[in-house]
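# Attaching a predicted model along with its sequence, questions to come.
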Amino acid sequence: MLKAEQLSLVRQIDMVFKELEEELSGLTSGTVFLQIRNNTIGKFGIRHNPIAGRNGQLSEEPYGLNAEQIHSFRKMAIEALKYKRYWTHGEISYEFALRQGAVVVDAIMESNYNMANLLIQRYPQKEKGASTYRKLSS
């Protein structure tokens, strides 16, 4: 069985879009998000835009993205990876909306770094076994 870290990010995004296909088919706008750690997608999903309400009534969208629009969205999401540079931890968000029959996508990339890891890599501890408590001789 393959592990997620053995799959390329492109293949993982393809799998995400296959999983979200039914949900996307009921939406005309929102944000698909991917949380990435070590170039592996962990949590992913869709942030729906607010459900419109008028005169005390909430109404569901009568339609969403069709198969061709979802395919186009997936291609743009994969194409956006060309702009990912160096980082391995972060989030990619794809804001999408249906405009005049075409899906419009804006990709937002967020890199995350950890100061503790950076300090350990650049300034390793000189004394092995350092601890908060000093050693007491017996």
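Happy to help now that I have it.
# C-alpha from now on. contacts and neighbour counts both.
Will do.
# after the lengthiest helix in the chain, next one along is what?
Looking across the chain with DSSP state H, the single longest helix is helix 9-24. Sequence-wise, the next helix or strand downstream of helix 9-24 (DSSP states H and E) is strand 29-37.
# can you give me the strands for the protein?
Assigned by DSSP state E, the strands in the chain fall at 29-37, 40-48, 53-54, 57-58, 90-99, 102-111.
# Using CSV, lay out those strands together with distance to residue 19 and mean neighbour count.
Shown next, in CSV, are these (distance: least, Cα to Cα, whole Å; neighbours: other Cα atoms under 10 Å):
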stretch, distance to residue 19, mean neighbour count
strand 29-37, 12, 20
strand 40-48, 9, 16
strand 53-54, 28, 8
strand 57-58, 27, 8
strand 90-99, 16, 18
strand 102-111, 19, 16
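# And here is the other one:
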Amino acid sequence: MTFNQISLARQIDMALEKLGGELKGMVAGTIVLQIREDSVGRFGIRHLPVDCSDRAPVAAGMTAEQVVELRQLALEALRHKSGWTHGEISYDFVLKQGRVFVSVQFESNYNMANLMFRYSPKNRDRREASNG
């Protein structure tokens, strides 16, 4: 079975599972997945601690159960993706009062060069247009 034969939802679940160890203990961040031909390419976490000072007590980060909840929320949000195969999905997450909150951003990408190639007239059509 090749990677292209695995559904995008399953690929995203696999990526988030791989990031699970890194997600445990975090209180906020952004998970970024780059999509190409409905396949996950690169993925990772952008993380900026909410409070970098040593003055405030450090909040406990996500537990294993909360990481699973984050994965479920991310997969539920995938139903809003439609009609595009290239782009990026960003999951902004935060742990507040023991609950995981997720905001999702979908970015579709298209390549104008591909569109121009498809719609450019063939040489014969150009000659006919100039003779006509």
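Everything's here; your move. Worth saying up front: this structure is predicted, and the values here are computed from it rather than measured.
# Can you give me the TM-score here?
The TM-score (TM-score structural alignment, normalised by the length of the second structure) is 0.85; 124 aligned residues with a Cα RMSD of 2.1 Å.
# rewinding a little: among the strands of the first structure, single out whichever gets nearest to residue 5 of the first structure.
For the strands of the first structure, the distance to residue 5 of the first structure is smallest for strand 40-48, at 5.5 Å, taking Cα to Cα.
# once aligned to the second structure, how far is that closest one on average?
Here the mean offset of strand 40-48 of the first structure against the second structure after fitting is 0.3 Å, by mean Cα distance after the TM-score superposition for the first structure.
# what's that strand aligned against in the second structure?
Counting by TM-score structural alignment, strand 40-48 of the first structure falls onto residues 39-47 of the second structure.
# just to revisit the earlier point, now tell me what touches the longest helix of the first structure from outside.
The contact list for helix 9-24 of the first structure (Cα atoms under 8 Å, 6 or more residues apart in numbering) reads 4, 39-41, 44-45, 64-65, 70, 74, 77-78, 81.
# What separation do you get for the residue nearest the centre of the first structure and residue 17 of the first structure?
Centroid-nearest residue in the first structure, with Cα atoms, centre = their mean: residue 34, separated by 1.3 Å. For residue 34 of the first structure, the distance to residue 17 of the first structure equals 11 Å [Cα to Cα, to the nearest Å].
# got it, and residue 64 of the first structure?
Going from residue 64 of the first structure to residue 17 of the first structure by Cα to Cα gives 15 Å.
# could you check the angle strand 29-37 makes with the longest helix of the first structure?
150 degrees (axes from the mean of the first three to the mean of the last three Cα atoms, to 10 degrees).
# List the buried residues in helix 9-24 of the first structure.
By neighbour count on 16 or more other Cα atoms under 10 Å, the buried set for helix 9-24 of the first structure is 9, 12, 13, 14, 16, 17, 21, 24.
# ok, now stretch 57-66 of the first structure?
Buried positions in stretch 57-66 of the first structure, judged by neighbour count with 16+ other Cα under 10 Å: 64, 65, 66.
# Need the residues you listed in JSON lines (columns: distance to residue 51 of the first structure).
JSON lines is the format used below for the buried residues of stretch 57-66 of the first structure (distance: Cα to Cα, whole Å):
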{"residue": "64", "distance to residue 51 of the first structure": "13"}
{"residue": "65", "distance to residue 51 of the first structure": "16"}
{"residue": "66", "distance to residue 51 of the first structure": "20"}
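# Cool, thanks, signing off.
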